[in-house]
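Student: Give me the fold of what follows.
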Amino acid sequence: MSEPAERLAVACPACSPDLETVHEVLSPGTTATVRCTECGHTHKTTIEEEREVERTVIVSQDGESFKTRVSAPAEEVVAVGEEFIVDTEEALMTVRITSLQIANEQRVESAPAEEVETFWTRAVDNVNVPVTLNPRDGRHDATRSLKLLLPGDQEFVVGETETFGEEEFTVKSIRLREDAREYDHSQLDHRGDGALAKDIKRVYGDDETSDAWSVW
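Tutor: Below is the predicted model of the structure:
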């Protein structure tokens, strides 16, 4: 079975000189031969290759950082909070942009890729989520903390009880990271509010772990 012909959108001089229509590529190349799927007219068109740039990426993970490189379309606008995949010596990793450095070491929220000198990012495949727990009797002077290594897409929901090994707690509120841009608030404390582990700065909860406070 033959593979379907490559298609692209270009203006057709016969039926649509001002608007792009779908064309089949008959002969690929910088100057390609194409056929309009609307009227069947065959003609040549110049296909501009997308210009790419290679940039430095600093990846932060578990308090450590390392450097790699990434290629991106030169004119593509990138922004803090966006995620992309980088190929490192260890593995393919999904990272989130936390800052963009342009000329003169300026930091910006967004810019075309060709203007960016360094992408500052953090790994979001697997993340550490700090958790602060209050004892069931409400004594704030007897809180304890733990840190959970979780997949970035693990969800926490206010009001729900979570169990991780011997640890069990009910989520009271969630503080979000500054680069978690899709939320309306930086703190979630209404029942049913939820967030992914990669977006969370800290979880606050009521300790439900059996005998966790028996020493008091």
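Student: contacts and neighbour counts: CA atoms only from here.
Tutor: Fine.
Student: Tell me which residue is most central in the protein.
Tutor: residue 83 (2.5 Å; CA atoms, centre = their mean).
Student: Proceed likewise with the subsequent sequence, for comparison:
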Amino acid sequence: MVHEIIQAQCPDCSPDEPVPHSILKEKPGMLIKCTQCDAVHPHHIEKKRQKEVRVVVSSGESSFIRKLTLYSDEALTVGDEFVVEDESTGEASFVIVTSIETDIKRVDEAITNDIETVWARSTDKVIAKISITKGWQTESIEIEVPGDREFNVGEILKEGQERFLIKKIKLRVGGFLRDEGNSAQAKYIKRIFADSMERVEFLSRPKKTYRKITHGQGGSIIRPRGSASWISKKKGED
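Tutor: From the prediction side, this is the model:
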């Protein structure tokens, strides 16, 4: 007969550190046997306390309230992602924690037992904010995309009749992505910066070059007042 193995302290050979034990009996009281010294002793599993936490979820311009059940000693951190459900419809939403409120102040991390309210942002659908430079002017547009939609530096996007090239991406947490091929999911992006294709084509045109003209060693070109012509004058000449 194969017994299930669990980790537990042994009162005989390892009272401080868990060691492997085989389960001899589960109910009404668990009885286990140490695999190191063969000592048999009862084992009590303490049930963890749980707490229901209020979650305020923002989605675009609106917000809604959900509830989340966590273990009381579980830590929650800004940036954590989880699923909340609408109790009436059963509809689930993926959210990401943006702020945590305790009975004292807002923090970036806290134990569930100390949390009053969790502020989160829905990541099922997000608004991608894009700043597009056209010529010497910049305009902003907003598009709704799935939260896991990836944007890449160097990617060409199309909105209506317009096409534009992503130049850099500002993350919600962290700095900018600038190197071509760098990418991030929409739910982690604060703003996208792009150039219109007309601007890209203009900037990629070869630049005109000019050749400097000299007239012999030590010569310089001067332009006398009132004349549109150029004359050459060497050093030491009057």
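Student: Find the nearest non-adjacent residue to the residue nearest to the centre of structure 1, please.
Tutor: Nearest residue to residue 83 of structure 1 in three dimensions, chain neighbours excluded: residue 96, at 4.2 Å (CA to CA, 6 or more residues apart in numbering).
Student: which SSE is that neighbour in?
Tutor: strand 92-101 (DSSP states H and E).
Student: who's in contact with that strand?
Tutor: Outside strand 92-101 of structure 1, the residues within contact range by CA atoms under 8 Å, 6 or more residues apart in numbering are 59, 79-87, 107-111, 116-125, 179.
Student: cutoff 10 Å now
Tutor: The contact list for strand 92-101 of structure 1 (CA atoms under 10 Å, 6 or more residues apart in numbering) reads 57-61, 78-87, 106-111, 113, 115-126, 152, 177-180, 198.
Student: filter these to the buried ones?
Tutor: 57-61, 78-81, 83, 86, 110-111, 113, 115-126, 152, 179-180, 198 (16 or more other CA atoms under 10 Å).
Student: taking the residues you listed one by one, which sit in strands?
Tutor: 57-61, 78-79, 83, 86, 110-111, 118-123, 126 (DSSP state E).
Student: roughly how far apart are residue 46 of structure 1 and residue 11 of structure 1?
Tutor: Residue 46 of structure 1 is 11 Å from residue 11 of structure 1, where distance means CA to CA, to the nearest Å.
Student: Look at those two and report which has more neighbours.
Tutor: residue 11 (16 against 11; other CA atoms under 10 Å).
Student: for the more buried one, what are its contacts?
Tutor: By CA under 10 Å, 6+ apart, the contact set of residue 11 of structure 1 is 17, 18, 19, 20, 21, 22, 23, 36, 45.
Student: residue in structure 2 matching the second one?
Tutor: When you say that, I think you mean residue 18 of structure 1. Aligned by TM-score structural alignment, residue 18 of structure 1 pairs with residue 16 of structure 2.
Student: Would you mind confirming that its match is in contact with residue 10?
Tutor: Yes. Taking contacts as CA atoms under 10 Å, residue 16 of structure 2 lies within contact range of residue 10: 8.0 Å.
Student: And the two? Which one has more around it.
Tutor: Using other CA under 10 Å as the criterion, residue 16 of structure 2 and residue 10 rank with residue 10 on top: 25 against 10.
Student: Not counting residues beside it along the chain, what's closest to the more buried one?
Tutor: residue 34 (6.6 Å).
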